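Q: Prediction below, plus the sequence it came from.
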Amino acid sequence: MPALVLPLAELSPHLPQRGALIGLDLGDKTIGVAVSDPDRRLATGVETVMRKRFTEDAARVLKLAAERNVVGFVLGLPLNMNGTEGPRAQSTRAFARNLAKLTALPIGLWDERLSTAAVERELIAADASRAKRKAVIDQHAAIFILQGALDRLARAAAIASDSPEATDVG
């Protein structure tokens, strides 16, 4: 059965309570990869995959997911500033649909507007050289995307646990 591809807000019910998530920043030439801890509190960088063909890219991503026993994926969805989807967002959705055919793990899409720009500013502030920034920017963007998604999932869980229908009675 193919995986579900959902907006991040709809991903939680399809995930076990614990388990790492893998985050992807899909670029034209590279894929930044980050992974969370099993409690989904902290995202850390894994690697930058040099893109080849979808089958090779997906095989590498799925291997990383298996090595880390992840329970789901978070893909950065590069929306335009006005919230519309351009060619890069369409490409991300196509990658997600194709990846879903190869795994049963759920795939969440997370708005990644300005993630690369934010990471670039942080690296410049840290005085990273242009060559160093180029080498790590996609991986750092994946961390930024995944951490934002983790924070959003945690806020949603906290709100749900405070709701009257989520309170244990008896």
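A: Yep, that arrived.

Q: When you work out contacts or count neighbours from here on, use the C-alpha atoms and nothing else.
A: Fine.

Q: If you tally nearby residues, what's the number for residue 55?
A: Close neighbours of residue 55, defined as other CA atoms under 10 Å, add up to 12.

Q: and the host helix or strand of it, what other elements does it pack with?
A: Counting by DSSP states H and E, the element that carries residue 55 is helix 54-67. Helix 54-67 makes packing contacts with strand 43-50 when contacts are defined by 3 or more CA pairs under 8 Å, 6 or more residues apart in numbering; DSSP states H and E.

Q: Now do the helix or strand containing residue 157 against strand 43-50, angle only.
A: In this structure, residue 157 sits in helix 130-162 according to DSSP H and E. If you take axes from the mean of the first three to the mean of the last three CA atoms, to 10 degrees, helix 130-162 sits at 130 degrees to strand 43-50.

Q: Counting by contacts, list what helix 130-162 packs against.
A: Using 3+ CA pairs under 8 Å, 6+ apart, helix 130-162 is in contact with strand 21-26, strand 30-36, strand 43-50, strand 72-77, helix 115-125.

Q: now these as CSV including mean neighbour count?
A: Conversion of the helices and strands packed on helix 130-162 to CSV gives the following (neighbours: other CA atoms under 10 Å):
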stretch, mean neighbour count
strand 21-26, 29
strand 30-36, 24
strand 43-50, 19
strand 72-77, 27
helix 115-125, 16
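
Q: can I get those in JSON lines with distance to residue 143?
A: Listed next are the helices and strands packed on helix 130-162 as JSON lines, based on distance: least, CA to CA, whole Å:
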{"stretch": "strand 21-26", "distance to residue 143": "7"}
{"stretch": "strand 30-36", "distance to residue 143": "5"}
{"stretch": "strand 43-50", "distance to residue 143": "6"}
{"stretch": "strand 72-77", "distance to residue 143": "10"}
{"stretch": "helix 115-125", "distance to residue 143": "9"}
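
Q: quick one, which of these is nearest to residue 6?
A: strand 72-77 (9.6 Å; CA to CA).

Q: Now do the helix or strand that the closest one is followed by: distance to the chain's middle.
A: Sequence-wise, the next helix or strand downstream of strand 72-77 (DSSP H and E) is helix 87-100. How far helix 87-100 lies from its chain's middle: 13 Å, per CA atoms, centre = their mean, to the nearest Å.

Q: In addition, the following structure is provided for comparison:
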Amino acid sequence: MRPGVRLAVDVGSVRVGLAACDPAGVIASPVRTLVRDPGHDADVAEIAAEARARGAVEIVLGLPLSLDGSEGPAALRALDYADKIVRSVPEVPVRLVDERLSTVGAHRALHAAGLKEKQFRAVVDQAAAVVLLQATLDAERTGHAPGRVVAGPKGRRKARHRGQGGTGTEQQADAGGRARPHATEGKG
């Protein structure tokens, strides 16, 4: 597993939850909740500042796939958000990771901690980011970095897919983020 801090982002229509891990990449912890600012992208600027301040080696962004694994409207909004982050902090890779059940897991954890539904709103996005990041860290420790890395503006995304031997093939993705084979091979 690569060492270094990762910042996780759980983006919703109203709030954005942030979580980060320790430099060893062992434990994910909540950071804060931002208010979405679609008109001016102040939330994106805050994510970029947080990533730089922590010296993040990667930003993990939840990709809300449909239960059948397809990319619906929510996933397309997340892909657009990923593009904004890439433009704001191009030196830090952004990894899109399936977050289908992260909010459900966050709700369960908060309920188990004794919080009432009304208290969830302030922290559920952070908790979902923690669930997302911890699952990503755990998967990476087994030798499989989940999801795909966004490497450029919409329409020029590149995804890394790992094979069993630890190498990956680089793929070009279309504007919807769906991977298309690319001619070059790379290390995973």
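A: The structure has been received and is ready for your questions. In this text, all values refer to a predicted model and were calculated from it rather than measured experimentally.

Q: Got a TM-score for the pair?
A: TM-score for the superposed pair, counting by TM-score structural alignment, normalised by the length of structure 1: 0.80. Supporting figures: 147 aligned residues with a CA RMSD of 2.2 Å.

Q: Which one of the helices and strands packed on helix 130-162 of structure 1 lies nearest to residue 152 of structure 1?
A: Counting by CA to CA, residue 152 of structure 1 lies closest to strand 72-77 out of these; the figure is 11.9 Å.

Q: before we move on, the earlier item: out of the helices and strands packed on helix 130-162 of structure 1, which gets nearest to residue 97 of structure 1?
A: strand 72-77 (11.4 Å).

Q: so that closest one matches what in structure 2?
A: With TM-score structural alignment applied, strand 72-77 of structure 1 matches the range 58-63 in structure 2.

Q: residue in structure 2 matching residue 36 of structure 1?
A: Using TM-score structural alignment, residue 36 of structure 1 lines up with residue 21 in structure 2.

Q: Excluding chain neighbours, what is closest to its match?
A: residue 28 (4.2 Å; CA to CA, 6 or more residues apart in numbering).

Q: can you check residue 27 of structure 1 too?
A: residue 138 (7.7 Å).

Q: Trace the one you found over to structure 2, please.
A: So, by TM-score structural alignment, residue 138 of structure 1 is matched to residue 125.

Q: What's the separation between that match and residue 93 of structure 2?
A: 22 Å (CA to CA, to the nearest Å).

Q: With neighbour numbers in mind, choose between the two.
A: More neighbours surround residue 125 than the other of residue 125 of structure 2 and residue 93, with 29 against 18 (other CA under 10 Å).

Q: correct me, but that one touches residue 15?
A: Yes - using CA atoms under 8 Å, residue 125 of structure 2 makes contact with residue 15 at a distance of 7.0 Å.

Q: Mind listing the shared neighbours of these two?
A: residue 33 (CA atoms under 8 Å, 6 or more residues apart in numbering).

Q: re earlier: which ones are touching the residue nearest to residue 27 of structure 1?
A: By CA under 8 Å, 6+ apart, the neighbours of residue 138 of structure 1 are 25, 27, 30, 31, 32, 33, 48, 116.

Q: do residue 62 of structure 1 as well
A: Contacts of residue 62 of structure 1 by CA under 8 Å, 6+ apart are residue 103.

Q: residue in structure 2 matching it?
A: Match for residue 62 of structure 1 (TM-score structural alignment): residue 48.

Q: Residue 171 of structure 2 versus that match, what's the distance?
A: Applying CA to CA to residue 48 of structure 2 and residue 171 of structure 2 gives a distance of 26 Å.

Q: same check, this time on residue 130 of structure 2
A: The value you get for residue 130 of structure 2 to residue 171 of structure 2, if CA to CA is used, is 28 Å.

Q: try residue 75 of structure 2
A: Counting by CA to CA, the gap from residue 75 of structure 2 to residue 171 of structure 2 is 19 Å.

Q: any idea how far residue 184 of structure 2 is from the aligned residue in structure 2 for residue 121 of structure 1?
A: Correspondence of residue 121 of structure 1 to structure 2, assessed by TM-score structural alignment: residue 108. Look at residue 108 of structure 2 and residue 184 of structure 2: by CA to CA, they are 43 Å apart.

Q: ok, now residue 8 of structure 2?
A: 29 Å.

Q: same check, this time on residue 141 of structure 2
A: In terms of CA to CA, residue 141 of structure 2 sits 26 Å off from residue 184 of structure 2.

Q: who has more neighbours, the two?
A: residue 141 (14 against 9).

Q: wait, doesn't that one sit right on residue 24?
A: No - the criterion here is CA under 8 Å, and residue 141 of structure 2 misses it with residue 24 at 11.0 Å.

Q: For the spatially most central residue of structure 2, give me its contacts.
A: Taking CA atoms, centre = their mean as the criterion, residue 61 is the residue nearest the geometric centre of structure 2, at 1.5 Å. Counting by CA under 8 Å, 6+ apart, residue 61 of structure 2 touches 8, 9, 10, 11, 78, 82, 94, 95, 96, 97.
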